[in-house]
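1. Prediction below, plus the sequence it came from.
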Amino acid sequence: MRRLIALMAALFSVALTAPPALAEDGYDLWLRYRPLPAAQSAALPAAVLAGEQDPTIRAAAQELERALAGYRGGQAGSGQGAILLGTASAPQIAAQRLPLSGLGEEGYLLRSVTVGGKPVTVIAANRPAGVLYGAYALIRRMQLGQPLAGLDITDRPKVKLRILNHWDNLDRSVERGYSGQSIWDWWRLPDAKDPRYIDYARANASLGINGTVLNNVNAKAESLTAPYIAKAAAVADTLRPYGIKVYLSARFSAPIELGGLKTADPLDPAVRAWWKAKADEIYRTIPDFGGFLVKANSEGQPGPRDYHRTHADGANALAAAVAPHGGIVMWRAFVYAETDPEDRAKQAYTEFKPVDGKFADNVLVQVKNGAIDFQPREPFHPLFGAMPKTPMMVEFQITKEYLGFSTHLVYLGGLFAETLEADTFAKGRGSSVAKVIDGSLDNHRMSGIAGVANIGSDRNWSGSVFDQANWYAFGRLAWNPNADPRAVAGEWAGLTFTPDPAFVQPTVQMMMASRQAAVDYMTPLGLAHLMATGHHYGPGPWVSDLARPEWNPTYYHRADAKGIGFDRTRTGSNAVAQYAPPVARRFADPDKTGEDLLLWFHHVSWDRRMADGSTLWDTLVRRYDRGVAGVATMRRQWDALRPYVDAERWEHTASFLAVQQREAQWWRDASIAYFRSISGRPLPAGVAEPAHPLDWYKAQSFPFAPGN
């Protein structure tokens, strides 16, 4: 302890080096370590003390030093305290006799103590990753101006696997990517490691994200060849100190394409031997490799059903290969038939429910938040709560394939929370999706949450500054699925811009309203999949000529002269029966379903009376108008916030809001023009005519839309 006090005294006098000044272009994300007000800066600890020579502990200490230097504007620390960080095995931490036993491997403790008469903030954990997460938690407090005295905080993640899925291809294109090329420069790896990889790791570690799938779920077999394993290993080496494991998407037919086998049948001994040898090869190069993500028998991808095997058969073959190394398999449940299905929304349940309990212990089934495909609003997927014997992961899409790409301001924290809070009633009231995926509902040791990344080579990482908030919200809700999305939005706004309440409060109001506005001008009242073909950019509710029925928007809205909506009750596809009885009864009754999901579950008359007495047709039109008005309100709100934001990021956001308002109007006009042609109803009194005839909207073409 005397040596610790002496070291503290020496470090109090050491000036920390300030980071180089950068343009406010969004690169720093929420890790903007800018000078704090003098009084706040003076109260900061003067030194960072870390005695353990562990790469993750060093990363935590360096991040704290970087933050403190930035907050002080490069001036020497003048505070009266220090930050002491380490694991339970460090003598200085052990001397404090801290209650760390309940923190697991990734939890942390922040506590204010006194050592030798001097104040010390302790960051302690059982493992280095917990120390790293604790360091970022303390940085958040400092940056937001929250009290640093009297700390006694413990926290640990509720979900074990918190993983980003990169839909990145080997040529650096990104499927559904709207922020430039892939950040993984496969051509130059493994020899040239972009320094950006470290900043990527820092950002993810600050949120508690602990895994990343490097390549697209529509995988190329080449990803599993020796040269690409070496490239993945170079990325893994960079990410490892930040507590992040790498995973790879595996192509199910790789034994044929790479191994020269005549089959990929998961029950064939030669196929299983090939996967075992491949896993052994990967783990020799990447000892802490996380495992495989697999998309099978969906959208043309090969899979076990090609050999009349189940998804459990397919998953278990790969699981057996990685199990000796502690690896896992994440098997996606996004499947739908090649032929005309009764209801695409039912396909996953139909194929996966019968094999509940037949998956190996190291397999998780990864399920999209809704049963269709990342729509602006969907009911929660019926598989949640329906497979109690199988660990389930929820898959969210952070990149906004169906929500205006990167130019529309749509905060997804509310969408994530809406799914996580949904009650499956699998074991009675309170059986939320969050409890399914954190493992607590069915006592699973494995748990996970995945997000399809919106990260690219753009300087601001995600295409727009406000799309960074969706990366942030995913990470914070992955750590704690019960987190309040409004509080998360406020946290992000305060870290990314300024914690001044005069800025944060209206910004949060704007963010929280943004998703409903997008739903209103794109897919109101439970409509879905009205986007144009392929690229999913802009409206296309009239599309009906695609090869497969379920690719057509007309398949989903089923509008005719009498009404609109997809009947998923007993008189239709009966998809409601896939939910637990209390949920099924609510969704089956149009008076109880709720207006936000009405047309998802019901085909109703254009003249149906809604809660306020208006007809469905009038309500539909006014929802479109409400969505456009919502974007106009956001523009006004952003205009008023100009004094709080640097010119570069303010102008960037303002220009995108102008795009969003123009495109919201386009969505509104095109959709109303089309549905009026079907319904034969006049526009409600006082409602403006669409700007162009319907044929004009149908003629729009966008062959070079990004991310397709």
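-> Looks like it came in fine. Numbering: from 1, shown residues only.

2. contacts and neighbour counts: CA atoms only from here.
-> Fine.

3. which residues in the stretch 351-500 of the chain form helices?
-> With DSSP state H, counting those that start in this stretch, the ranges of helices along the stretch 351-500 of the chain come out as 413-421, 433-437, 468-479, 485-496.

4. got CSV for these, with mean neighbour count and distance to N169 too?
-> Formatted as CSV, the entries for the helices of the stretch 351-500 of the chain read as follows, by neighbours: other Cα atoms under 10 Å; distance: least, Cα to Cα, whole Å:
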stretch, mean neighbour count, distance to N169
helix 413-421, 21, 26
helix 433-437, 28, 28
helix 468-479, 26, 20
helix 485-496, 22, 30
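
5. Columns distance to L84 on top of those, output as TSV?
-> Rendered in TSV, the data for these read as follows (distance: least, Cα to Cα, whole Å):
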stretch	distance to L84
helix 413-421	34
helix 433-437	34
helix 468-479	24
helix 485-496	24
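
6. for the ones you listed, which one sits closest to Y228?
-> Closest approach to Y228 among the helices of the stretch 351-500 of the chain (Cα to Cα): helix 468-479, 26.7 Å.

7. Remind me what that closest one packs against, helices and strands.
-> Of the remaining helices and strands, those touching helix 468-479 by 3 or more Cα pairs under 8 Å, 6 or more residues apart in numbering; DSSP states H and E are strand 161-165, helix 196-207, helix 413-421, helix 485-496.

8. alright, now check it against this:
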Amino acid sequence: MERFLRHAPARLMAALALHVLLGLAGTGLAHAALDDGYDLWLRYRPLPASQRAALRSGVTGIATPDDTPTVHAASAELKRGLAGLLGRAENAIPSLAQPRAGSIVLSRAELPAGLLDADAVRRGLATAGNDGFVVRRTRIKGDPVTLIAANTDIGLLYGSFAWLRQLQLGAAPDQIALLDKPALPLRVLNHWDNLDRTVERGYAGESIWNWWELPNIIDPRYTDYARANASLGINGTVLNNVNAKAEVLSPSFIAKAAAIANVLRPYGMRVFLSVRWSTPLELKETKTADPLDPLVAAWWARKADEIYRSIPDFGGFLVKANSEGQPGPQDYGRNHADGANMLARALAPHQGVVIWRAFVYSPPAHPDQVSDRAAQAYDQFKPLDGKFDKNVLVQVKNGAIDFQPREPAHPLFGAMPDTPLMMEFQVTKEYLGFATHLVYLGPLFQETLRFDTRAGNQSMTVARVLEGAQDGHVGGIAGVANIGSSRNWTGSTFDQANWYAFGRLAWNPDLDSRAVAREWAAQTFAPDARVVDPVVDMMMRSREAAVDYMTPLGLHHIMGTGHHHGPAPWVDDLGRADWNPVYYHRAGKDGIGFDRTATGSNAVAQYAPEVARRFADPATTPPEFLLWFHHLPWDYRMPDGRTLWTDLVNHYDHGVAEVEAMQAEWQRVRPFVDARRFDDVAQRLAQQRREAQWWRDACIAYFQHRAGLPLPAGVRPPAQSLDDYRKLTFPFAPGHG
């Protein structure tokens, strides 16, 4: 056979290839050889034959209410999805003026006459709010239909995507029944994109926003971006970097932002802009940026009016102020509430909001006098609780340091009951191996959202705090985007899963991260257990593996300086103490770890009393946070009886072993994944294995040097000397600055 194939005519080979593709159609693996990742989880590949037959018999067309831009987007998505799932042309699925047997019916609150179970649908809509929806198989005047009902056009779009998702996951069409709505009203991506198209902490190419060509040249990719986000219920996007430039508020850039807003609007997405606090001063239109100066407030009010004339549904401003050298109200002796409220009053007539970031740490009065960075946001914002205007949301990072592989939840969650809070997650993996390492962030997001703050001495998870359960102040959720100009959007296939997981958990913080991983894997590859089971297993072990080979047992901020690539626990010569990794791990002959108890910085006291008591005692501190809260001797006995030194080394070894296991698992799915994506992931896993070994070796070499201890019995020594690791430099690492 092999000899025959070598000499077969090209036409015969093409026919054989077509035969293989047609055969794959019945398994959900069709078009595999053509898949470059651009379609994300909206691939809409032909369903297995039995499901396709069931769906085909129940789809005769799509009946919609009046054709608004959003209803048109919903109808177009249904046609696109059904055409792909059924293996038909899109024009084979007609638009209908009236429902008929087998049609998909989109209906706002005014339900079609003759609907069999109209009262049940109305009860569902009564709880669905503006973004929710009801999907069910029912009858209209005796004819079987699929009803997608909502109170608003955007609810119809979300319901359409939800129905298509269920079909992609293998659900029987006549068994799909959904009633869903988001837990949070504001679900936003933060793009750290610069006006020259570079992306800070971006590992997927240039910014998708081609500012140079806007507003007159509109990339079709913007529409696909909007589709992908709407499929998850993401309803806002901050277009530019939090380290903002004053020019973003110039008339020319407002026009560019308006052009993007026009594309995103039908998909329920509002645009926001990051603004630089000193913009009017830098543009030489005021003599100060003092928020209490009436001329400054008047300038911002005029600028807000100007923006809303171009973008009527503009979301508002995101502000990074008095942090990492950025200007802010504290430059004028004012506080964060003074600054946020001045901007909020400029936006209030237009129903806009101010999202004010709580990632702040102050410059030291003296280089040797640095307070614990983990405590500074709480110290600055807790006294301001209740002093922000109602259209201000304080955006708090998931942890108090800076998007580390693992951090305890930020103590501000639960500590500001009179202020709506936004969660800020980082979807791009600044500290987790960029787009090279396979690290699924769903467990990280879940871990934070389910953290019990014990606010008010009662159980109160972070998710419930965001939802307003503590005192009625509803917040939102934001994610620093990992999206760029790469064909597959995120730089690697598996980083798409982090965008997906962020969106799904923003919609419903109670979702299980493993279930979300299964959804993503089934839609991204195929709803086939031979693919989904091993892929999900890889995903669910990946974050813990990265923590083990990078920062086990609560270590943090020991990455390379500036670019944050690779290990550098030895760095001790930066301009301020809390920029240096040695500040955070404090390894020496006496032990390792940062003391945040009463004998140290006492940052533990910022948590609710019950939580603080648990973290204050190393015996009751979860092992994954041990060195975050405690400085302990190397011979400290861990719960398993091993010494801290032995346990630390074992974690590093385990992390490397887990990456090797992930490589082996990926090899087993080769027959079921297209060659292009398989090879790309395989190469990245091989690089991850090399870099995990580098992390392991460099960190063990350094900590052994600091501890002055022999390696535990049977442990392989690092491949190179500590000096060799210290000499490595990476001046052109991506996403840096």
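-> Happy to help now that I have it. Worth saying up front: this structure is predicted, and the values here are computed from it rather than measured.

9. related to what we said a few turns ago, so for H692 of structure 1, which of the helices and strands packed on helix 468-479 of structure 1 sits nearest?
-> If you check each of those against H692 of structure 1 by Cα to Cα, helix 413-421 wins as the nearest, at 32.6 Å.

10. And the closest one against structure 2, how far off on average?
-> For helix 413-421 of structure 1, the mean distance to aligned residues of structure 2 following superposition is 0.3 Å (mean Cα distance after the TM-score superposition for structure 1).

11. Not counting that helix itself, show me its contacts.
-> Helix 413-421 of structure 1 is contacted from outside by 369, 377, 379-380, 396, 432-434, 470, 473-474, 477, 481-486, 488-489, 512, 515, using Cα atoms under 8 Å, 6 or more residues apart in numbering.

12. and that helix, which stretch of structure 2?
-> Under TM-score structural alignment, helix 413-421 of structure 1 corresponds to residues 442-450 of structure 2.

13. which residues of the stretch 101-250 of structure 1 fall in helices?
-> Taking DSSP H, counting those that start in this stretch as the criterion, the stretch 101-250 of structure 1 carries its helices at 128-143, 196-207, 226-239.

14. which part of structure 2 lines up with the first one?
-> The one in question is helix 128-143 of structure 1. Residues 153-168 of structure 2 are where helix 128-143 of structure 1 aligns, with TM-score structural alignment as the criterion.

15. sorry, back to before: now render the helices and strands packed on helix 468-479 of structure 1 as TSV, adding distance to R676 of structure 1.
-> Rendered in TSV, the data for those read as follows (distance: least, Cα to Cα, whole Å):
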stretch	distance to R676 of structure 1
strand 161-165	40
helix 196-207	46
helix 413-421	30
helix 485-496	37
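
16. out of these, which comes closest to Y556 of structure 1?
-> Using Cα to Cα, those put helix 413-421 closest to Y556 of structure 1, at 20.7 Å.

17. Which position in structure 1 pairs with A701 of structure 2?
-> For A701 of structure 2, the aligned position in structure 1 is occupied by A673, per TM-score structural alignment.

18. list the contacts for its match?
-> Contact partners of A673 of structure 1, counting by Cα under 8 Å, 6+ apart, are P690, P693, L694.

19. one step back: to Y624 of structure 1, which of the helices of the stretch 101-250 of structure 1 lies closest?
-> Once Cα to Cα is applied to the helices of the stretch 101-250 of structure 1, the stretch that comes out nearest is helix 196-207, at 35.6 Å.

20. so how far is stretch 653-664 of structure 1 from its chain's centroid?
-> When C-alpha coordinates are averaged (Cα atoms, centre = their mean, to the nearest Å), stretch 653-664 of structure 1 and its chain have centres 23 Å apart.
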